[in-house]
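**Q** My questions are about this predicted structure, shown below with the sequence.
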Amino acid sequence: MSLPKPNWGNPVHLAAFGFGSGAPKRAPGTWGTLAAIIPYLFLRELPLEAYLAVIVLAFVVGIYLCGQTSRDLGVHDHGGIVWDEFVGLWITLILVPPGWGWLLLGFVLFRLFDIVKPQPIRWADKRVSGGFGIMIDDVLAGIYAWLVLQLIIHWVG
């Protein structure tokens, strides 16, 4: 069964699908997470307070974007909806030192937690619905990945 396609002319669908990065049939979450690196390269230049404010705003906006797109397509958490991956990766990369190695490690850790979904991520993924439900499991995966990444940075640094 083929999933419904977004209306690319609808800016809500376009943003929810990560500006097209969630469109590939294979591994849309991974492609969406890769695309999230591009805005991150600009966001990381912000002062910490502004960076955190962007994450909070992106989360709140994401609840609407993901929820509306999900309703429009008639599929809860359509695989192509990747705005949640954007926010999850940005959480993972809070206070990460400069360098592609740290960025790559953050990417891998986030994808690992997003795919494996240890508790309570798995619980939230199955039990929380709507736009908030789509967003919260990736926020939790981002927090888990951030904690592990910060521990590694502390041990290595």
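**A** Thanks, I have it.
**Q** okay, CA-based contacts and neighbour counts for the rest of this
**A** OK.
**Q** Using the three-state scheme, assign the residue minimising distance to the centre of the chain.
**A** To find the centre residue of the chain, average its C-alpha atoms and take the closest one (Cα atoms, centre = their mean): that gives E85, at 1.5 Å. Taking DSSP: H, G, I helix; E, B strand; the rest coil as the rule, one finds E85 in the helix state.
**Q** pretty sure it contacts G29?
**A** Yes - assessed by Cα atoms under 8 Å, E85 is found in contact with G29 at 6.7 Å.
**Q** Report the contact partners of the residue nearest to the centre of the chain.
**A** For E85, the contact set (Cα atoms under 8 Å, 6 or more residues apart in numbering) comprises 29, 32-33, 36, 138.
**Q** Go again with 7 Å.
**A** When contacts are counted by Cα atoms under 7 Å, 6 or more residues apart in numbering, E85 is found next to 29, 32-33, 138.
**Q** can I get these in TSV with distance to C66 and neighbour count?
**A** TSV is the format used below for the contacts of E85 (distance: Cα to Cα, whole Å; neighbours: other Cα atoms under 10 Å):
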residue	distance to C66	neighbour count
G29	14	27
G32	14	26
T33	15	26
D138	12	29
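**Q** could you pull out the helices for the chain?
**A** Secondary structure of the chain (DSSP state H): helices at 11-16, 28-43, 48-73, 83-92, 100-116, 121-127, 130-156.
**Q** Distance to G22 for those - can I get that in CSV?
**A** As requested, the helices of the chain are exported to CSV (distance: least, Cα to Cα, whole Å):
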stretch, distance to G22
helix 11-16, 8
helix 28-43, 5
helix 48-73, 12
helix 83-92, 9
helix 100-116, 14
helix 121-127, 19
helix 130-156, 14
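**Q** next, the one to line up against it:
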Amino acid sequence: MKRILATFLYVGYLRPASGTWGSLAALPFVWALHVLGSIAHPFGGPVLLGLATLAAFVAGLWATPAVVAESGREDPSEVVIDEVVGMWLAMLPVSFGAAMMNIEIGALYPGWIAAFFLFRAFDVWKPGPIGWADRRGDAMGVMLDDVLAGIVAGVLTVALAALSHLWLMA
């Protein structure tokens, strides 16, 4: 069970670039969580996505140490639950935007694209605190660097959306 969770249903074994595969695999779940949450309540989409993100983070903290111990590496490439959590965090502003505007989340496809590429860039680059978290060498570090990369990507996705709206209004 821990391996299934840590590898996000074995997506982590796809090569090359397992982190990118993990990030891509997270996206259909964003759509599903947003739509399922929205059925119950107009703002349920982002709420359900946020709760799922928290649950995946906790599950990642539980599952990652077993895979790390088995592999003998601090951050095995097959562990991609951290990328899923980071990608879901990066997509939360898109989900909130769709809920606030009462539109289909797929209509905000520029936000999907921005969140994905920004998250991948920060996950690979690891500037500042993201790199610090990555260097912790424990399960929290494995998860936390992607959490921070997801937060930065989400904030920048909102900033890009604001800039694009300002440009369209000009």
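**A** Arrived safely, thanks for sending. Since the structure is predicted, the reported quantities are computational estimates derived from the model, not experimental observations.
**Q** How close are the two chains, by TM-score?
**A** Comparing the chains after superposition, counting by TM-score structural alignment, normalised by the length of structure 1, produces a TM-score of 0.86; 146 aligned residues with a Cα RMSD of 1.4 Å.
**Q** and the helices of structure 1, which is most packed in?
**A** helix 83-92 (a mean of 29; mean count of other Cα atoms under 10 Å).
**Q** Mind reading off the mean deviation between that one and structure 2?
**A** Here helix 83-92 of structure 1 is compared with structure 2 after superposition; its mean distance to the aligned residues, by mean Cα distance after the TM-score superposition for structure 1, is 0.2 Å.
**Q** could you give the angle of that helix to helix 100-116?
**A** Relative orientation of helix 83-92 of structure 1 with respect to helix 100-116: 130 degrees, computed using axes from the mean of the first three to the mean of the last three Cα atoms, to 10 degrees.
**Q** From the chain's centroid, how far away is helix 83-92 of structure 1?
**A** Per Cα atoms, centre = their mean, to the nearest Å, the displacement of helix 83-92 of structure 1 from the mean C-alpha position of its chain is 3 Å.
**Q** now stretch 36-46 of structure 2
**A** On Cα atoms, centre = their mean, the centre of stretch 36-46 of structure 2 falls 19 Å from that of its chain.
**Q** who's in contact with that stretch?
**A** Contacts of stretch 36-46 of structure 2 (Cα under 7 Å, 6+ apart): 33-35, 48, 92, 95-96, 99.
**Q** now with 6 Å?
**A** Under the criterion Cα atoms under 6 Å, 6 or more residues apart in numbering, residues 34, 48, 95-96, 99 lie in contact with stretch 36-46 of structure 2.
**Q** now these in CSV, with distance to P76 of structure 2?
**A** Output for the contacts of stretch 36-46 of structure 2, formatted as CSV (distance: Cα to Cα, whole Å):
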residue, distance to P76 of structure 2
H34, 30
L48, 29
S95, 30
F96, 32
A99, 36
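**Q** Now for these: which two are most distant?
**A** Set against one another by Cα to Cα, the contacts of stretch 36-46 of structure 2 have their most distant pair in L48 and A99, with a gap of 11.8 Å.
**Q** F42 of structure 1 corresponds to which position in structure 2?
**A** The equivalent of F42 of structure 1 in structure 2 is A32 (alignment by TM-score structural alignment).
**Q** cool, and D72 of structure 1?
**A** With TM-score structural alignment as the criterion, the equivalent of D72 of structure 1 in structure 2 is E70.
**Q** residue range for stretch 148-163 of structure 2 in structure 1?
**A** Under TM-score structural alignment, the counterpart of stretch 148-163 of structure 2 in structure 1 spans residues 140-155.
**Q** The matching stretch against structure 2, how far on average?
**A** Using mean Cα distance after the TM-score superposition for structure 1, stretch 140-155 of structure 1 ends up 0.7 Å from its aligned counterpart in structure 2, as a mean over the superposed pairs.
**Q** Run through who's touching that stretch.
**A** Residues outside stretch 140-155 of structure 1 that contact it (Cα under 6 Å, 6+ apart) are 88-89, 91-92, 109-110, 113-114.
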